[in-house]
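Enquirer: Below is the structure, and that's it, no one-letter string:
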C-alpha cells in the first residue's frame, strides 16, 4: 500500500532516524520512498515502483512542499486557467502538481475545489504552517497526534505515528468497544488515545504547536418526494459519470466481482469491460453468477480459489495493514495480487456502495414472524410498523441516515 508519514515541530532526541522509522512502517514492499526534511519538519511518501506520477514536489520558489496519497480528477479546464494565470506545470496530468498550484492561487480555499480520493500534506514554509487535508470520504485515511511539546506527527497508518516516543501508548477503551460492537470505528478515534483520524472533508492547520481543524463540505441527507425510478436514474447517472472518470486513461482496469449488486453496478456502469476477478473457496453459485455476468458484458473472468489455509496465512499481514482496526477477512485479496497484477493495472471494488447505501454497519435488532427472523436497523419495530417495514425492506431505497451521527454528542 502507498502512504505518507512525517512530522512538524521540534522532536528533540526523537528526531534522528524518526522519518526513516516512520517510512519503514508503510508496507508492503516493493515501495519507493521519497523523503524530505529540513530539521524541524520532515515527510516521506511511499508509492509503488510502477507509478509514474510524482507525489512529493515543490513550487518554483521552494517555499511550498506538497505530498499526496491518492489522486484527483477532472481538472483539465482548471489546469489551463492556472497556466493562463502564469503557473508553470511540468507534467501533463499530475494531480499533486495541480493541487500545489491551486493552493498558490487560492490558499486554503483551494481544498474545497478538489474532486477525487486523496489525502494531502502541505508545508507552507513562508507562513510556517502545515496543512493536513482529507477528501470527502476519507478514502485515504490520515492519522495525526499532537505531542505535549507541540510536535505534530502524522501518517497514513497509526503504526507510523507510534514510531515516535513522544506519544503515549494508552488505549482508547471507547474505540475498542465501538469496534467490537460494529466491526468498524465510525468516529475519529483510534485504539491509541492520543492518535486521531482526520475526519472526512477536513483541513487541519498546524502552526506554532497548535492545531485548528475545519471542514469544507458536509454530507447532507434530505428527503425528496420522488419515485423509485427517479432515484434509480439519478444514481445511475452519477455512477456512470464517476466510473467514466476513473476509466479515462490507458490503464488496464480490473474489478472484484462478487456477483452481488454492488460490484454488478460498477460492471454495468463501465464504458469498457474491465477484467473481472472472483474469490471463492470452490466454484459455488456466486462464482457462477459472476462468470455469467462477465460473459454478458464481454469481460474476461478469473476465478481465484482460496485454499483451506488462506485466512490463516494472511491474518498477520491483514491486521498489520489495518492497524488492527479493520476486520482481517476484508483483506482476502492478499495472496492474489501477483495474479491480478498480470491482468490489470488498476483494481476496483464496490465496497463504498455497500457501506454508504445499505447501512451495513448500523446496529440492528431482530423480530420474528412465523418463525422467520427479520432484522431491523436501529430500533425495535412497533407492531403497527411491521407491515410498513416489510414493504420498505423489499423496495429499492436509500438509507437516510449518516452512521457517524450515532456517535456525535447531542
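Expert: Done, it's in. None of the values given here were measured: they were computed from a predicted structure. Numbers count the residues shown, from 1 in each chain.

Enquirer: For the rest of this, base every contact and every neighbour count on C-alpha atoms.
Expert: Fine.

Enquirer: From residue 257, how far off is residue 48?
Expert: For residue 48, the distance to residue 257 equals 24 Å [Cα to Cα, to the nearest Å].

Enquirer: do the same with residue 187
Expert: In terms of Cα to Cα, residue 187 sits 29 Å off from residue 257.

Enquirer: One more to weigh against that first structure:
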C-alpha cells in the first residue's frame, strides 16, 4: 500500500538530517511508487511514499490541517471514512479532499486517541500535534499494516513501515536481539513487541503510542470481544448472520478508486470471496492464481473451476524450482527477516502478476484462525481430552516409562505418530499445541544453537507470549482460547507476510 516514516526528538537532541530522512523514506520506494512527500519542522519529521487508492488526484501526504496544527502520514484504507466525514462535517469540520486520509486526520484533530476505536479498516499512521508538541502512532485492530519504532535513551523516537528504513537512515546498526531468537525459531516469528533487531520494536495491533517530551506511552484501544456464552441461537440464524457480515465486509473493501482483483486459490475462503465480489460487481472480476510446477503442488484446476463458475477474468503464474531459489535473497530483504513461510515465494509471484493489472487485491487470509480451519486444532483438542483421561488413570511413574519408550523407538511411522501425542508430550496445552506444532521445539533448539548462542539466549521460554494469550481468556473453552492465541500471534505474521510480499511486487 504506502510507506510511512518519521521522527520526534526532544529539545537538545540532534534530529535526523534531511539527507538521512530522505534515505529513510526512499528505502521504501517499493511501497509507494506514485508519489512522495516530506514534512520537516525542526525536531519533528513526517515522510510518505504513496500508492494511490482513494481520491487519486488529491490526498498527497504528509497532509496538514488548514490551520497547520495537525499533520498526518498514513498507510491503509478506512472503510467507514464517509460516516466519519459526515459526523465531523455536522460538527462544523471542513474538508478539502474526498480521501480517507483527511477523515482520519480530522478525527484525530477532534478527538485524538479517543476516536481511533471508531476506525474500521486496515491502517498504520502517525499524527503530529504542533500545538501540544506530541506525536501519535496507531495501528489497526489485527495488524494488517505494519509499524515499527525505535525509542532511544535520549528520548528520540523513530518510526517506519519497515525495519530497513532505520538501517538506511543510520538510526540503528543491525544487531541480532538474542532474547527474541527462541520465540522466532519456535513460532515462525516473534510474538510480542520485540523483533530480531536490537532496539527495534513493533507497535502491537490494536494499540496506540503517544510521544511527548521524550517519553512514550502505549495502550490498547481494541481487543477481540469476549464471547457471551455458548448459546448463539439456531445454526440457521448463525449462518445467515455470518453470511451477512462477510458480504458487508467484502462490499466495504470495494471502495477503491482503482482496479481491484481477488487472489483465488480454489479453496473455500477465496472462492467465497470471489463469489461475493462477482455478485456485487458482476462478471469479469480479475482473479489471480499461483502454483508450483510440480504436479503434487499444483491446484490450479480448483481455481479454474471457481473462475469458470463466476465468469472471472482469470490469469495464472506457475513457479519453477529455479524461480523459487532465484528470488529468495530479494524476498528476505523485503521481509527484513529470514523467510519463515515458504508460501512467501508464490505469494510474491502472484502479487507481481496482479500488479500488472490491478492496485488492490482481496484475499482469504484469516479464515482458518476465525473458523478453526487448521487440522492442528482438532488434533490438539482430541489429544488434550485423551491426555487428561490418561493422566487420571495412570500413575506418574508409568507415564514416564511410556514417554521413554516412545522416544526410544527409533525412526518409523509409528514412532513419528506416537511422538506427536499425549503419550510423549503430556496433556498440557504448552506441550501439546505450541511445542508440538513449533518449527524448532525447545528440545530441537537446544541441539540447534551453538554454546555461545545458548549462553546469550539463556532459559527464555519460546512460548511465554503465546501462553499469555491463552491465559487472557481463562473462562473460555480450549478451542476458542487457541483461536484467540492464533488471532493474536500466528495470523499477525501471516498478515505481515501478505503486506511485505504484495509490496515486493
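Expert: The structure has been received and is ready for your questions. For clarity, every value in this text was computed on a predicted model and none was experimentally measured.

Enquirer: TM-score, when you put one on top of the other?
Expert: Here the superposed chains carry a TM-score of 0.84, computed using TM-score structural alignment, normalised by the length of the first structure; 391 aligned residues with a Cα RMSD of 3.3 Å.

Enquirer: Which one of residue 187 and residue 257 of the first structure is surrounded by more residues?
Expert: residue 257 (31 against 18; other Cα atoms under 10 Å).

Enquirer: what does the more buried one align to in the second structure?
Expert: Using TM-score structural alignment, the partner of residue 257 of the first structure in the second structure is residue 264.

Enquirer: Can you name the residues that contact its match?
Expert: Going by Cα atoms under 8 Å, 6 or more residues apart in numbering, residue 264 of the second structure touches 270-271, 274, 287-289, 303, 363.

Enquirer: So which of the residues you listed sit within helices?
Expert: 270-271, 274, 303 (DSSP state H).

Enquirer: Please name the nearest non-neighbouring residue to residue 160 of the second structure.
Expert: residue 5 (4.0 Å; Cα to Cα, 6 or more residues apart in numbering).

Enquirer: what packs against the helix or strand where that neighbour lies?
Expert: Per DSSP states H and E: residue 5 of the second structure is located in strand 3-8. Applying 3 or more Cα pairs under 8 Å, 6 or more residues apart in numbering; DSSP states H and E, we find strand 3-8 of the second structure packed against helix 18-26, strand 44-50, strand 70-78, strand 157-160.

Enquirer: pretty sure the residue nearest to residue 160 of the second structure contacts residue 25?
Expert: Yes: applying Cα atoms under 8 Å, one finds residue 5 of the second structure in contact with residue 25, separated by 6.5 Å.

Enquirer: what do these two both touch?
Expert: Common neighbours of residue 5 of the second structure and residue 25 (Cα under 8 Å, 6+ apart) are 47-48, 165.

Enquirer: Can you tell me what sits against the helix or strand harbouring residue 243 of the first structure?
Expert: Counting by DSSP H and E, the element that carries residue 243 of the first structure is helix 228-246. Contacts with helix 228-246 of the first structure, where a contact means Cα under 8 Å, 6+ apart, come from 73-74, 266, 269-271, 396-397.

Enquirer: Quick one: residues contacting the equivalent of residue 76 of the first structure over in the second structure.
Expert: If you follow residue 76 of the first structure across to the second structure using TM-score structural alignment, you land on residue 82. The contact partners of residue 82 of the second structure, by Cα under 8 Å, 6+ apart, come to 100, 103.

Enquirer: Give me the neighbour count for the closest residue to residue 71 of the second structure other than its chain neighbours.
Expert: Closest residue to residue 71 of the second structure apart from its sequence neighbours, by Cα to Cα, 6+ apart: residue 64 at 4.2 Å. Neighbours of residue 64 of the second structure under the rule other Cα under 10 Å: 19.
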